[in-house]
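Chemist: missing the sequence, but the structure's below:
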């Protein structure tokens, strides 16, 4: 099986993939100081709980937007799984899609992987909305080329900044509105929920509408990331929701690397 590792700014996701099917996945907070030994102790226990062992892992591929985390993940693969890891975007697993932007080298691995997976799964012109540390909107055209996009502050990042800057505001959990959908809050907590939740809905709908107009062709909007389903409750914005889009992209990139040039 393939161990696919998606190292994001907030979390690392480890997933076991077999024949394109995700058999198990685990998440841990990103900490570039975490050693390969620490990863191994944690991961081996989780593998055992799911009925797997380290010998079931035959290959490792890593996608990361945290360069400092890469070395210890590579050591994890070589020392504890006995395989030479592949790194997404680095030979021999280059993207295989056109990054049609001014600075292709600055495109995050997660955004390129999302583009690969979304194009393979859905085709046509696409807008991919990814709810991560940042909320990103990426445009992929009908040929599979990555055309650019938008970076906005992530939902939890916005909440943290609001609470940190305003001494009397409480820390709240992000959740979808229930029952009454009024946008006039009667308590401080209600007003914060409204500001973040409906503020993000309005932002997403407005930005996607502008992107659609600029693209000028029918577009499929694909959402990924943990909060995608939260917003899908009260907007018709998303045509497809795929929570594992980045992992899917890693698995697809790995399969491409096995094909003869």
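Modeler: Cool, got the structure. This one's a predicted model, so the numbers in the text were calculated from it and none came from an experiment. Residues are numbered from 1 along each chain as shown.
Chemist: Please make it C-alpha for all contacts and neighbour counts, starting now.
Modeler: OK.
Chemist: what about the residue nearest to residue 98 when sequence neighbours are not counted, distance to residue 116?
Modeler: Leaving aside its sequence neighbours, residue 98 sits nearest to residue 145 (C-alpha to C-alpha, 6 or more residues apart in numbering; 4.7 Å). For residue 145, the distance to residue 116 equals 9 Å [C-alpha to C-alpha, to the nearest Å].
Chemist: which residues are in contact with both of the two?
Modeler: Among the neighbours of residue 145, those also in contact with residue 116 (C-alpha atoms under 8 Å, 6 or more residues apart in numbering) are residue 97.
Chemist: more crowded one of these two?
Modeler: Taking neighbours as other C-alpha atoms under 10 Å, residue 145 and residue 116 compare with residue 116 leading, 26 against 20.
Chemist: Below is structure B, check it against A:
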């Protein structure tokens, strides 16, 4: 079995793969302690561990040490200028976030065509890859959690717990109370940003390209006809980086 870990800014996603490449178990943990609790009974079957982290060196080291304490030695992916047919588009390739890099590598290898790769999580990233596998660059913007926190920080009458209990509304008519008004406003801002990036893709990538969306709030793009929701895009890229 292979244990794969995606250590993002807000949570740690993990999955356990069998020898045929099928997902046997998966989960999501808020911190190292809860991760260990979820996987401790599975590690006897683990022969290998792959890990990607966008956290700082100390936090990443803590996670690696925690996994090692279970008798599993993680292999940690590092930046690269090119991988699996994709050329990193940053001036300094080591500065491109590893989650973005692995996601766009996985997307291109899935379709072998021009693609727009969107990750909607704590932050939102948008990246363009042309038909030859050349990364053209991208954008970073706040996701819904960041937008909510920004409102809370500057508006004392709004509380984060109230916002976190609000579901995205299917009816985006003007709200009649503060929490749904904030939630709808943040949602509409994010959706407008993403729709504009999709419009730009025609000029960057031509008329024929794929759109891959991943991340905790990928559902925002569900209704778009071109979108392919790819839940494990970063982990799929991790498997390509450390085959």
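Modeler: Received it, and whenever you're ready, just let me know what you need. Not measured: the values here are computed from a predicted model.
Chemist: Touching, the residue nearest to residue 98 of the first structure and residue 96? I think so.
Modeler: No: counting by C-alpha atoms under 8 Å, residue 145 of the first structure does not reach residue 96; the two are 9.5 Å apart.
Chemist: Would you mark the buried spots in stretch 27-47 of the first structure?
Modeler: Using 16 or more other C-alpha atoms under 10 Å as the test for burial, stretch 27-47 of the first structure gives 30, 32, 36, 39-40, 43, 46-47.
Chemist: which one of the residues you listed is nearest residue 203 of the first structure?
Modeler: residue 30 (27.7 Å; C-alpha to C-alpha).
Chemist: quick one, what contacts the residue nearest to the closest one when sequence neighbours are not counted?
Modeler: Setting aside the residues directly before and after it, residue 30 of the first structure is nearest to residue 11 in space (C-alpha to C-alpha, 6+ apart), at 4.7 Å. Contact analysis of residue 11 of the first structure by C-alpha under 8 Å, 6+ apart lists 27-30.
Chemist: Run through who's touching stretch 220-239 of the first structure.
Modeler: 118, 122, 124-132, 175-176, 197, 201, 205, 240-245.
Chemist: residues of it that come out buried?
Modeler: 220-225, 227-229, 231-232, 237-238.
Chemist: Span of that stretch from start to end?
Modeler: End-to-end distance (C-alpha to C-alpha), stretch 220-239 of the first structure: 6 Å.
Chemist: likewise stretch 73-86 of the first structure?
Modeler: 11 Å.
Chemist: repeat for stretch 89-98 of the first structure
Modeler: End-to-end distance for stretch 89-98 of the first structure: 12 Å, by C-alpha to C-alpha.
Chemist: Any idea how far it is from the middle of the chain?
Modeler: 18 Å (C-alpha atoms, centre = their mean, to the nearest Å).
Chemist: which other residues reach that stretch?
Modeler: Contacts of stretch 89-98 of the first structure (C-alpha under 8 Å, 6+ apart): 63, 86-88, 109, 112-113, 116, 144-146, 253-254, 256-257.
Chemist: mind running it again at 6 Å?
Modeler: The contact list for stretch 89-98 of the first structure (C-alpha atoms under 6 Å, 6 or more residues apart in numbering) reads 145, 257.
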